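Enquirer: Sequence and computational prediction follow.
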Amino acid sequence: MQRAVLGYLLLHANQVVPTSRILRALWDGQPPLTARKMVQNAVSAIRRMLAAGSDSSAMLLTHPPGYRLQVDPDAVDIHHFRRLVDQGRTALAAGSLGRGTSLLREALALWHGRALADLVERGTSWSELVAMENERLLALEDCFDAELECGRHREITPELEVLTESEPLRERLCMQFMLALYRSGRQADALTVYRRTRAALVDDLGIEPGRELQRLQHMILEHDMSIQAPMLVA
């Protein structure tokens, strides 16, 4: 209970989170009669923990209609991650591929599995966690685009293979994997990835692949020169 309350407050650090919202999150909209007291007990325990810790700036404040966890944003990984991702994307937009990729990789290195994985394993399902996972995947996709532009298709192929297995419906990842395989001289494997992704989209969502993914398949079939690996200058 303490970890769940703390985790939810950290997801909304430095914001007032109403108690009613905490109750809905922790019990999926069906809190028991003792739920409010359980949250109060957890808050008291978290305050004792913070008081005994080394970071005196972190405080859990009662702020009607709920609580506010006051903490340095950079002490929370997700805020540190977002700042690095923003810096990385800014560098990429300015044409600094090396620096942009490095910053994105630094941001992604903060992740060690899914956010609040222990709570998720126990059945916790919060929209905030889904959104955070999507942020991570978007940052990865931006990083892969930059690395493909840098000619690092062979280096990222193993990582893309794992990700497309776990995220079979993300067409952008599929396109990146297909492109990495094709540029590595593996045209047949790239087309196999397309067929696998199309089957997943049709079976799970009842839709055909998007226009960009279909176009990439045709370009691979035709050995279109525009999708060849970039020429790198030493």
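Expert: Received, thanks.

Enquirer: From now on I want contacts and neighbour counts done on CA atoms only, so please keep to that.
Expert: Fine.

Enquirer: ok, how many other residues are close to Ile227?
Expert: Neighbourhood size, Ile227 [other Cα atoms under 10 Å]: 13.

Enquirer: right, and it touches Met178 too?
Expert: No - judged on Cα atoms under 8 Å, Ile227 makes no contact with Met178 at a distance of 10.7 Å.

Enquirer: Presented hereafter is structure B, for comparison with structure A:
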Amino acid sequence: MQISLLGPFEITTDDGRTFAPNAPKLCRLLTVLALQPREAVATGTLIRELWGEDAPAGATRTLQTHIYHARRMLTDMQVTAAERQLLATQAPGYRIDVEDDEVDVCRFERLVQRAQGDLAEGDPQRAAGDLKQALSLWRGPVLSNFPTGDVLIGQAARLEELKIHALELRAETELRLGRHREFLPELRSLVNSHPLHEWFHGQLITALHRSGRRAEALQAYQNLYRILKRELGLAPSAELQRLQAQILSAAGPEQLLPLRLRIDHRPWALSTAVPATAIAG
């Protein structure tokens, strides 16, 4: 089976059938469990996701009812060819017995982590393949077909941040491979989608200059300047100002210093574990 969270919540059976459960509480319950495959999630965490800080009296018993309905739903869907108990009771709560490869979030994180390692070791070609696979798993905004509770709001924000990190790595990879001209359309899209992300603007400016489009590179800097002034009352960072100065000094494209990600120094924190503060209770 496959549990898809990077977009609308969906479950795909072993024989290729896809289901999108229409019960929001069951979706939320299964999602929290799927983010920690084969690990017990505390009852308190599941209750907080379903009801927030105002859990009703008897919430534990109601949660047991939701678990029962989730088990029935999975059985009725016949999600796996082999008989197996997918939802198990395990102190301090419940666990879902699926493999990491059966959850798209886990596959995404593994591929991005591997790509970061490849890039740190000087193998952008392999990193490019891993990142292409990783980003292809995204089908839209995370968990977009049901309202999320307190626990999943934080998890969704975390996943969106990790997607941005994957996009940073992809841009870094493509430009290290010298694909400045080919990657321009995607850089323009990234700048449009993330207008306050200065590093994406810097990569667009660099790629334009290295493609022999000096005037457009300077115009891209002015666009960033206007956005930051209008939205935040700020000027571009000192690093971006130095980049502009290099272009204005008529430095050739080959002399332009790249805006490199600090791959070796960025902490890697892609664990899907629900934070301890969410598990308490």
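Expert: Arrived safely, thanks for sending. Worth saying up front: this structure is predicted, and the values here are computed from it rather than measured.

Enquirer: so who does the counterpart of Ala4 of the first structure in the second structure touch?
Expert: Taking TM-score structural alignment, the alignment pairs Ala4 of the first structure with Arg28 from the second structure. Counting by Cα atoms under 8 Å, 6 or more residues apart in numbering, Arg28 of the second structure touches 49-50, 148-149, 152.

Enquirer: Check which helix or strand the residue positioned nearest the centre of the first structure maps to.
Expert: Nearest to the geometric centre of the first structure sits Arg136, at 2.0 Å (Cα atoms, centre = their mean). Secondary-structure element containing Arg136 of the first structure, defined by DSSP states H and E: helix 127-149.

Enquirer: Over in the second structure, find the residue span the very next helix or strand once past that helix aligns onto.
Expert: Scanning forward in sequence from helix 127-149 of the first structure by DSSP H and E, the next helix or strand is helix 153-166. Using TM-score structural alignment, helix 153-166 of the first structure corresponds to residues 180-193 of the second structure.

Enquirer: Now do the buried residues in that stretch.
Expert: 180, 183-184, 187-188, 190-191 (16 or more other Cα atoms under 10 Å).

Enquirer: That stretch vs the first structure, average offset?
Expert: Superposed on the first structure, stretch 180-193 of the second structure shows a mean distance to its aligned partners of 1.6 Å (mean Cα distance after the TM-score superposition for the first structure).

Enquirer: ok so, going back, from Ser193 of the second structure, how far off is the match of Ala4 of the first structure?
Expert: Using Cα to Cα, to the nearest Å, one gets 28 Å for the distance from Arg28 of the second structure to Ser193 of the second structure.

Enquirer: likewise Glu172 of the second structure?
Expert: Applying Cα to Cα to Glu172 of the second structure and Ser193 of the second structure gives a distance of 17 Å.

Enquirer: One more: Pro147 of the second structure?
Expert: For Pro147 of the second structure, the distance to Ser193 of the second structure - Cα to Cα - is 23 Å.

Enquirer: and if you look at Glu168 of the second structure?
Expert: Where Ser193 of the second structure is concerned, Glu168 of the second structure sits at a distance of 13 Å (Cα to Cα).

Enquirer: try Phe183 of the second structure
Expert: 15 Å.

Enquirer: all helices in the stretch 1-150 of the second structure, in order from the N-terminus.
Expert: Counting by DSSP state H, counting those that start in this stretch, one finds helices in the stretch 1-150 of the second structure at the ranges 24-34, 43-51, 59-77, 104-120, 124-136, 150-176.

Enquirer: any chance of those in a markdown table, plus distance to Gln244 of the second structure?
Expert: Below are the helices of the stretch 1-150 of the second structure laid out as a markdown table (distance: least, Cα to Cα, whole Å):
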| stretch | distance to Gln244 of the second structure |
| --- | --- |
| helix 24-34 | 46 |
| helix 43-51 | 48 |
| helix 59-77 | 57 |
| helix 104-120 | 27 |
| helix 124-136 | 27 |
| helix 150-176 | 18 |
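
Enquirer: So which of those helices is nearest Leu143 of the second structure?
Expert: The closest of these to Leu143 of the second structure is helix 150-176. By Cα to Cα, the value is 7.4 Å.

Enquirer: Would you mind getting the angle between that closest one and helix 24-34?
Expert: Counting by axes from the mean of the first three to the mean of the last three Cα atoms, to 10 degrees, helix 150-176 of the second structure lies at 60 degrees to helix 24-34.
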